[in-house]
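Visitor: Sequence and predicted model, in that order:
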Amino acid sequence: MNRDLSRRSMLFRSAAVVAGVQVAGMTRLWGADAKSKPGVQMYMVNAEFKKDPASTLTKLAGIGYGYIEAFAMAITNIADFKKMLADAGLGCPSGHFPFGFSDTEKVLDNAAALGVKYAISSVLPPEPPKGAEMAGIMQKMNHLTADDFKKMAAVANQIAESASKRGIEFAYHNHNVEFRKFDGVTGYDILLKETDPKLVKLEVDAGWMAAGGADPAALITANADRVKLLHFKDFSTITPPVNELGGEAGGHIVDLGAGVAPLKAAYEAAKQAGAEYFIVDHDPPFKGKTAFEAAQVDYAYVAKLMGA
């Protein structure tokens, strides 16, 4: 199964699950020393988490990660999940949530209950898919128009305004689809122009930006006040650019440092911009490694950059 399509499909299928999780207290889980250490997007170990949640979190902490970024996974009880994080000594300053697929207010209620600082859209459709439309959502995301990006910007503004009322910041996470050009202007350019910079922040995925044909360091520098989180993903090739999700780009994902994405330059730009969190985001399957072995390799790469 194509790994990138699998990830997005899992997010879509998980929307109903996340919308129905048990709401707990408002305790924040940002992590006292999280900013001095790398974090990890939990999709990387989603299969392992489902088998043994507590052990998975403990192993990530043992590798050295200071925090996790939540994913729309099998969290059926937020209070229990928060206890497991606390027991492992991990923070949870951010999470990917099914914005655009579930009721925004319910999703934000869960984000607040989890205690994140940043609620992030992993994929943000221009319009909520209904019924049979869900099956074709990936094709829709691969063929977005300039008008679609304007609609997405409007949705992002609405989510961000509601999030701010809960003391949460909304951030947009990019892939490669945003860098298709429309008369010389990319979809990402449209999103930046049409969203409120005071409300809509950015989680820059440097690998996906590069795969889509953009210069992540330059974009980070140009939008320094909005970049709050940086994702590290590496590709064995980024030439020619690919602006569709799927095997052509996703099949080239490799261990951090083993590819050609300009991650060091992106990190330096994000650090200069004042980004708060630096997160490993390595999609499975892994070549010749277990998920935890890959997590160890990726941690070592980012920790070296950070001097952690």
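Guide: Noted; the coordinates are in hand.
Visitor: Going by C-alpha atoms from here, please, whenever you check contacts or count neighbours.
Guide: OK.
Visitor: most distant residue from the middle of this protein?
Guide: Within the chain, the residue lying farthest from the chain centre (CA atoms, centre = their mean) is Asp183, at 28.3 Å.
Visitor: tell me the contacts of that residue?
Guide: Contact partners of Asp183, counting by CA atoms under 8 Å, 6 or more residues apart in numbering, are absent.
Visitor: Ok, Leu229 next?
Guide: Leu202, Glu203, Val204, Ala275, Glu276, Tyr277, Phe278, Ile279.
Visitor: From those, keep the buried residues only.
Guide: Leu202, Glu203, Val204, Ala275, Tyr277, Phe278, Ile279 (16 or more other CA atoms under 10 Å).
Visitor: Tell me how far the first one lies from Val227.
Guide: To tie it back to what came earlier, the one meant is Leu202. 5 Å (CA to CA, to the nearest Å).
Visitor: and if you look at the fifth one?
Guide: Taking CA to CA as the measure, Tyr277 falls 10 Å from Val227.
Visitor: One more: the last one?
Guide: With the distance defined as CA to CA, Ile279 ends up 13 Å from Val227.
Visitor: and for these two, which residues touch both?
Guide: Counting by CA under 8 Å, 6+ apart, Ile279 and Val227 have no common neighbour.
Visitor: also this one, for the comparison:
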Amino acid sequence: MKKNICLSLLLCVLAVTTFAQSNRFGKLLKETPGMVSYTMRASFAKDVPGTLDKIKALGITNMEMSSLFGKTAAEMRKYLDERGMRCSSYGVRYNALKDNMDSVIRDAKTLGAEFVRLSGVPYKGTFTLEDAKRTVDDFNQFGRKLKANGLTFVYHNHGFEFQPYQNGTLFDYIVQNTNPDDVSYEMDILWVFHPGHDPETLLKKYPKRFKLMHVKDLKKGIKGDFSGSTPPENDVTLGTGQLNLPAILKAAQKTAIKYYYIEDESPIVEQQVPLSIAYLKSL
């Protein structure tokens, strides 16, 4: 009997050790990253629960929902709960925050989100100082209201905000003129690099302002600009593009970033994401 008990205990230890090793990430990213729902947007549009099953099978349980894909927040929460998954960040559009803040708050709380994320602001042609000033006013307003309701507002940069301004950029102007108690940021590393800036340097410049990160890579040879746009096929498997991911993630460990999300906009995302996960584990 004692031999059987000892053998059972040994098998349990081996099983736990094997599971831990199989789910362990590299030193630069200690926890399994989440995923932005936009990555699987084509699949979500056809089958929400089936897509969540595919994502869960990759070992990912933390979602940033950039859309509800025709479902109510309650329905999406039910699908997530059934799979032991969660939504830590809820992405919405500018008009939703401007005109329907109460609905945003209600849906975010139903989803169980900690963060409400915005990924763009209205402007025409080139993003200007006047656009940045309006953005600052809006962000401070959005942030105050969300904070009062137990949520954290984050803005996801998109490249166009990096127009030069004085000794820095208009993105610097926005960060420096928004209230740090109410307004935080989600760094999309591709959209820092694309307009010609270094994500590692920006993380070191504002270590307390960034709370979330989109982890992605840009195809080699692509030249960036301030458009905030690049063809989706230019999103490549992590570690195969232009970004220095080891340096970026090392710098990120010394910041206030809480969650990392894989985002891949390519048309072959289901081929690339498993390779990207393997790359992150290797770091």
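Guide: Perfect, thanks for sending it. Just so it is clear, the model here is predicted, and its values are computed rather than measured.
Visitor: what's the TM-score here?
Guide: In this superposition the chains share a TM-score of 0.83, using TM-score structural alignment, normalised by the length of the second structure; 252 aligned residues with a CA RMSD of 2.0 Å.
Visitor: ok, of the buried ones among the contacts of Leu229 of the first structure, which one's closest to Ile253 of the first structure?
Guide: Ile279 (15.6 Å; CA to CA).
Visitor: And the closest one, what's its match in the second structure?
Guide: When the second structure is aligned by TM-score structural alignment, Ile279 of the first structure is paired with Tyr261.
Visitor: tell me the average deviation of the helix or strand containing that match from the first structure after fitting.
Guide: Assigned by DSSP states H and E, Tyr261 of the second structure belongs to strand 259-262. Following the fit onto the first structure, the mean deviation recorded for strand 259-262 of the second structure is 0.7 Å by mean CA distance after the TM-score superposition for the first structure.
Visitor: what packs against that strand?
Guide: strand 34-36, strand 210-215 (3 or more CA pairs under 8 Å, 6 or more residues apart in numbering; DSSP states H and E).
Visitor: Can you check which part of the first structure the longest one sits on?
Guide: In this case it means strand 210-215 of the second structure. Taken onto the first structure by TM-score structural alignment, strand 210-215 of the second structure occupies residues 227-232 there.
Visitor: Which positions in the matching stretch come out as buried?
Guide: Val227, Lys228, Leu229, Leu230, His231, Phe232.
Visitor: quick one, what contacts the last one?
Guide: So the one you mean is Phe232 of the first structure. Asp205, Ala206, Gly207, Leu256, Leu263, Phe278, Ile279, Val280, Asp281, His282.
Visitor: Shouldn't the third one be within a strand?
Guide: So that's Gly207 of the first structure. No - read with DSSP: H, G, I helix; E, B strand; the rest coil, Gly207 of the first structure is helix and lies in no strand.
Visitor: What residue in the second structure is paired with it?
Guide: Looks like Gly207 of the first structure aligns to Leu190 there (TM-score structural alignment).
Visitor: cool, the fifth one as well?
Guide: By TM-score structural alignment, Leu263 of the first structure lines up with Leu245 in the second structure.
Visitor: what about that match, how many residues close to it?
Guide: Leu245 of the second structure has 22 neighbours, counted by other CA atoms under 10 Å.
Visitor: can you pull the contacts of it?
Guide: Neighbours of Leu245 of the second structure in contact, by CA under 8 Å, 6+ apart: Leu238, Gly239.
Visitor: now with 7 Å?
Guide: Taking CA atoms under 7 Å, 6 or more residues apart in numbering, we find Leu245 of the second structure in contact with Gly239.
Visitor: The contacts of Leu229 of the first structure into CSV, with extra columns for distance to Tyr67 of the first structure?
Guide: Putting these into CSV (distance: CA to CA, whole Å) gives the following:
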residue, distance to Tyr67 of the first structure
Leu202, 19
Glu203, 16
Val204, 18
Ala275, 15
Glu276, 12
Tyr277, 9
Phe278, 10
Ile279, 9
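Visitor: circling back to that earlier point, how close does the match of strand 210-215 of the second structure sit to the second structure?
Guide: Per aligned residue, stretch 227-232 of the first structure averages 1.0 Å (mean CA distance after the TM-score superposition for the first structure).
Visitor: which bit of the second structure covers the longest helix anywhere in the first structure?
Guide: Ranked by number of residues, the top helix in the first structure under DSSP state H is helix 146-164. Under TM-score structural alignment, the counterpart of helix 146-164 of the first structure in the second structure spans residues 129-147.
Visitor: next one: stretch 6-13 of the first structure
Guide: Using TM-score structural alignment, stretch 6-13 of the first structure pairs with nothing in the second structure.
Visitor: Can you tell me the residue that sits opposite Val107 of the first structure in the second structure?
Guide: So Val107 of the first structure corresponds to Val104, using TM-score structural alignment.
Visitor: What residues does that match make contact with?
Guide: Taking CA under 7 Å, 6+ apart, we find Val104 of the second structure in contact with Ala96, Leu97.
Visitor: ok, 10 Å please
Guide: Tyr90, Gly91, Val92, Arg93, Ala96, Leu97, Thr110, Val116, Leu146 (CA atoms under 10 Å, 6 or more residues apart in numbering).
Visitor: Is Asp264 of the second structure in a helix, a strand, or coil?
Guide: coil.
Visitor: how many other residues sit next to it?
Guide: Neighbour number of Asp264 of the second structure under other CA under 10 Å is 30.
Visitor: ditto for Arg83 of the second structure
Guide: 13.
Visitor: before we move on, what about the one 4 residues further on?
Guide: As a burial measure, Cys87 of the second structure scores 25 neighbours (other CA under 10 Å).
Visitor: Fine by me, thanks again.
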